[in-house]
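In: The following block contains a protein sequence and its predicted model.
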Amino acid sequence: MNYNIKKEDIQKYNEGTVINFPKYTSQLINWANQNAQGTRPRIVGQLSELFPEFLNNECDISIDNWESWYTNRYPDSIELATDKIYAQVENLKEAIKLIDHELVRQWVQDLVITKTYNGLYVQRAILASLAEKLHTDYRLASPNEESKGIDGFVGHTPYSIKPITYKTMDRLPEIIEIKMIYYTKTNNGLNIEVEEK
């Protein structure tokens, strides 16, 4: 027999108190916590290690005993986490006052147009940054040059620009007789590797 147990049912079966948070409040508190980092291990301990320790060392496994066991070891952690998260909630309250229809429109415009363009079209940024480092100019390839595998020029040097995964891809035999630039997208931008020939 196969079946699923919903999260709320696990709580019910474990005889935990079910708190019905008002609409959106749990999401906002969670978001505030992500920014405040109020429930990080340095504040509340490494719960994935503490709970198994509790299970291994206690005979009477209940939510009340878990609470007692935990608070004996981390007596101030709930208050510390609460204070950190609440301070961030206050920041969010102030930020929400600044959000009007026009600001939402600007945010959508930035996401759909600017961030999409900058996130998906990296050739120009890579060529411009390399040209700046080499103290020269750059240009994008013409359609005729593109048909030869060239994405652009830095000075008089032609380059083909590919994601780093291109190095390991099984691909059609493609001979590119020009310098390669490989890039990796990161959370902070791009890592660039310029091939030396």
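Out: Looks like it arrived, so ask away.
In: For the rest of this, base every contact and every neighbour count on C-alpha atoms.
Out: Fine.
In: And the contacts of stretch 76-83?
Out: Judged by C-alpha atoms under 8 Å, 6 or more residues apart in numbering, the contacts made with stretch 76-83 from elsewhere in the structure are 38, 39, 43, 44, 71.
In: And here is the other one:
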Amino acid sequence: MKEGKIKNSDLKKAIVTNAPEFPKYTTQLLNLANQNSQATRPKNVGQMTELIKEFDGNSLEEWRKWYKEKHPNAIDNATQKIADMIEKLSKAMQQIDEEMIQAWVEELIITNTYSGLNFQEAVLKKIAKSKNKPFSPATPQDESKGIDGYIGNKPISIKPKTYKAKKGLNEQIDVEIVYYEKLKTCIKFKYDF
């Protein structure tokens, strides 16, 4: 395995020493509010990877000035969208009690597990049959790698279509993923292998 180093002196443009400190848990809530409100999506604040390419300055302050001239209302608009969502989340938090938490945990552990595992097996069987290959379920070691089963020798992950939207998940799956959607009359799924 190869390793590399970059000296702090070579990163002087990237290191910010006066970043604000936030109280515990607040950034998690702000991130959730931002995701739900979509306040900092490119349509609202610009495509950052493209904007930074256009920027020809050399400091954080130059970037701040340049960005605010290019998108004068973006930060205020994003702030308002997030503030509105925080208010909605706050009202929702006030409705949560232990009974609701227990119902949610039971649905997650009992209902969703039962349904999800049955959907996975059904999808594996259907694809395996269409490819005239055997299927097998994953082992616990496979599951820790995001593998839900095999079609022949090919490892497969099977996820609900909503999984794509869950950007907060820190899971990396290095196998083919089949996305399914539960409709009223069927399970619809897509795959590219």
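Out: On my side now, so go ahead. Since the structure is predicted, the reported quantities are computational estimates derived from the model, not experimental observations.
In: quick one on the thing from earlier: which ones among the contacts of stretch 76-83 of structure 1 lie within helices?
Out: In helices, judged by DSSP state H, the following of these are found: 43, 44, 71.
In: Residue in structure 2 paired with the last one?
Out: Under the alignment by TM-score structural alignment, residue 71 of structure 1 pairs with residue 68 in structure 2.
In: just to revisit the earlier point, with neighbour count and distance to residue 188 of structure 1 as extra columns, can I get the ones in helices among the contacts of stretch 76-83 of structure 1 in TSV?
Out: Rendered in TSV, the data for these read as follows (neighbours: other C-alpha atoms under 10 Å; distance: C-alpha to C-alpha, whole Å):
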residue	neighbour count	distance to residue 188 of structure 1
43	17	27
44	20	29
71	14	39
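In: which one of those is nearest residue 123 of structure 1?
Out: The shortest distance between residue 123 of structure 1 and any of those, using C-alpha to C-alpha, involves residue 43 and amounts to 43.6 Å.
In: Excluding covalently adjacent residues, which one is nearest to that closest one?
Out: residue 77 (5.8 Å; C-alpha to C-alpha, 6 or more residues apart in numbering).
In: And residue 121 of structure 2, by the same measure?
Out: Here the nearest residue to residue 121 of structure 2 in space, its sequence neighbours aside, is residue 137; by C-alpha to C-alpha, 6+ apart that works out to 7.5 Å.
In: so the one you found touches residue 123, yeah?
Out: No - look at residue 137 of structure 2 against residue 123 with C-alpha atoms under 8 Å: they stay out of range, at 11.3 Å.
In: On the three-state scheme, the residue lying farthest from the centre of structure 2 is what?
Out: Here structure 2 has its C-alpha centre computed as a mean, and the residue farthest from that point, by C-alpha atoms, centre = their mean, is residue 132 with 34.2 Å. Assigned state for residue 132 of structure 2: coil (three-state reduction, DSSP: H, G, I helix; E, B strand; the rest coil).
In: how big's the offset between the helix ranked longest in structure 2 and structure 1?
Out: Criterion DSSP H: the longest helix present in structure 2 is helix 74-95. Following superposition, helix 74-95 of structure 2 is found to deviate from structure 1 by 0.4 Å on average (mean C-alpha distance after the TM-score superposition for structure 1).
In: Structure 1: matching residues for the following helix or strand past that helix?
Out: Towards the C-terminus, the helix or strand next in line after helix 74-95 of structure 2, according to DSSP states H and E, is helix 98-106. When helix 98-106 of structure 2 is aligned against structure 1 using TM-score structural alignment, it corresponds to residues 101-109.
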